[in-house]
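Colleague: Sequence plus the predicted model coming up.
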Amino acid sequence: MKVLIAYYSMYGHIHQMAEAVAEGVREVTGAEAILRRVPETLPLEVLEKMGAVEAQKSFAHIPVCTLEELAAADAIIFGTPTRFGNMCGQMRQFLDATGQIWMQGLLVGKVGSVFASSATQHGGQESTILSFHITLLHQGMIIAGLPYTFQGQMTIDEITGGSPYGATTIAGGQGQRSPSKNELAGARFQGKYVASIAAKLVKTH
């Protein structure tokens, strides 16, 4: 059973969350976690001005996702940074290229899930995931979030990401904050949760 984790990361925060999601997926017997980056759309000179080139070297070895890999997966967990309360442009462009997959119904009945990051505590993490769900519903996917059985959602002793819609992390205004232990635990929980549901669906087909 293949669980695809397709994400975009500019400074590494979503990449770290994606790795934690993959760890959770692998906790489910027979589940294979496949990490893939969505294609970059910004030119190198722009990335250099944004200070992203050095950060991206740490995950440059992750292959770029193809549309065929979307169709071949049993479940897909998407990761995106927040851009003004929505998914980033790189992810949007990648999803906008899935028209043929939609026409053929190749994602119908598969589990879809989303995790995200934002610079600030209330920077649109939830709206990013919820608006992302619209695309997944158009593709006929079965949406899974991050249930409250993940106890880290109930904590009030730290500033932390996490919502019933999906795992999230707070990057800081200058990207200086790394995902916390609780945020990574949420990502692992989500990965395991999605893989568990997918495993049940695969058995019934």
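Modeller: Okay, I see it.
Colleague: rest of the way, CA atoms for contacts and neighbours
Modeller: Will do.
Colleague: and Thr149, how far is that from Phe189?
Modeller: Distance, Thr149 to Phe189, using CA to CA, to the nearest Å: 9 Å.
Colleague: So for the two, which sits in the more crowded spot?
Modeller: Phe189 (26 against 10; other CA atoms under 10 Å).
Colleague: The more buried one is in contact with Ala22, isn't it?
Modeller: No: here Phe189 lies out of contact with Ala22, judged by CA atoms under 8 Å, at a distance of 10.0 Å.
Colleague: For the longest helix along the chain, which outside residues touch it?
Modeller: Longest among the helix segments of the chain by residue count, using DSSP state H, is helix 181-204. If you take CA atoms under 8 Å, 6 or more residues apart in numbering as the criterion, helix 181-204 is touched by 1, 3, 16-18, 20-28, 31, 74-75, 77, 110-113, 115, 144-146, 150, 152-153, 160-162, 166-169.
Colleague: okay, pairing it with this:
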Amino acid sequence: MTDIVVVFHSGYGHTQRVAQAVADGADAQLLAIDADGNLPEGGWELLAAADAIVFGTPTYMGGASWQFKKFADASSKVWFTQGWKDKLFAGFTNSASMSGDKGTTMIGLWTLAMQHGGQWTSMGMMPSNTKAAARDDRNYVGGYGGLLTQSPSDASPAEMSQGDLDTARAFGERIAEVARSRG
């Protein structure tokens, strides 16, 4: 069995819904970063035991939330001992705008994984980018290096695009498939 952990911060609940959909697809365990940027008791041990780690954060002002950044900075203790070397990694982000500079957040997540000596998992999915595409199609936002989702600033988490949630679940399935293939 492959142990996959989705470690994420969610400010308003949207990123949590995406995290849940990824976890459902990957049969993964959720690990929430709290409002103060901390993991719950046993969180670091859970990540140490994982075969794959999926990072999730909202994009605020062109980057990860400060709570996620606090977690990333705290992971330097793990980096020092190369505790996550050769683990499989993936990532996702949500923002209110269709672009919202999510790309810079994804580069940050990828860089964090690379600094830990990890292997990155791409989307492995074509975007829905034809004239016939609709907002609820899978990968409508068009991510390749990781999952990108969008939630209008005045929408509740319950109003998220079903296409984004379906994409998140499919991404989780891909992560699980890649993790299993690594043995």
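Modeller: It's in. This structure is a prediction, so every number in the text was calculated from the model and none was measured.
Colleague: And the TM-score between these chains?
Modeller: Comparison of the two superposed chains (TM-score structural alignment, normalised by the length of the second structure) gives a TM-score of 0.86, and 174 aligned residues with a CA RMSD of 2.1 Å.
Colleague: Quickly note the distance from Pro157 of the second structure to Ala28 of the second structure.
Modeller: Taking CA to CA, one finds Pro157 of the second structure at 21 Å from Ala28 of the second structure.
Colleague: likewise Ala50 of the second structure?
Modeller: 10 Å.
Colleague: joint contacts of these two?
Modeller: Asp3, Ile4, Val5.
Colleague: Columns secondary structure on top of those, output as a markdown table?
Modeller: Below are those laid out as a markdown table (DSSP: H, G, I helix; E, B strand; the rest coil):
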| residue | secondary structure |
| --- | --- |
| Asp3 | coil |
| Ile4 | strand |
| Val5 | strand |
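Colleague: returning to that earlier point: which of Ala50 and Ala28 of the second structure has more residues huddled nearby?
Modeller: Ala28 (25 against 18).
Colleague: who touches the closest residue to the more buried one other than its chain neighbours in this structure?
Modeller: Leaving out its chain neighbours, the residue that sits closest to Ala28 of the second structure by CA to CA, 6 or more residues apart in numbering is Ile4, at 4.8 Å. Contact partners of Ile4 of the second structure, counting by CA under 8 Å, 6+ apart, are Ala26, Asp27, Ala28, Gln29, Ala50, Asp51, Ala52, Ile53, Val54, Ala176.
Colleague: Map the last one across to the first structure for me.
Modeller: The reference is to Ala176 of the second structure. Using TM-score structural alignment, the partner of Ala176 of the second structure in the first structure is Ala195.
Colleague: could you measure that match against Gly79 of the first structure, distance?
Modeller: Applying CA to CA to Ala195 of the first structure and Gly79 of the first structure gives a distance of 16 Å.
Colleague: what stretch of the second structure does stretch 99-119 of the first structure fall on?
Modeller: Against the second structure, stretch 99-119 of the first structure falls on residues 76-96 (TM-score structural alignment).
Colleague: Show me what counts as buried in the helix or strand where Glu126 of the first structure lies.
Modeller: In the assignment (DSSP states H and E), Glu126 of the first structure maps to helix 125-138. Within helix 125-138 of the first structure, the residues scored as buried using 16 or more other CA atoms under 10 Å are Gln125, Glu126, Ser127, Thr128, Ile129, Leu130, Phe132, His133, Leu136.
Colleague: Now which residue in the second structure aligns to the last one?
Modeller: In the second structure, the residue equivalent to Leu136 of the first structure is Ala113, according to TM-score structural alignment.
Colleague: wait, what's in contact with the closest residue to that match other than its chain neighbours?
Modeller: Spatial nearest neighbour of Ala113 of the second structure, chain neighbours left out: Phe89 (6.3 Å); criterion: CA to CA, 6+ apart. By CA under 8 Å, 6+ apart, the residues touching Phe89 of the second structure are Ala52, Ile53, Val54, Phe55, Ala113, Gly118, Gln119, Trp120, Thr121.
Colleague: so what's the last one up against?
Modeller: The contact partners of Thr121 of the second structure, by CA under 8 Å, 6+ apart, come to Leu88, Phe89, Ala90, Gly145, Gly146, Ile175, Val178.
Colleague: No further queries at this time; thank you.
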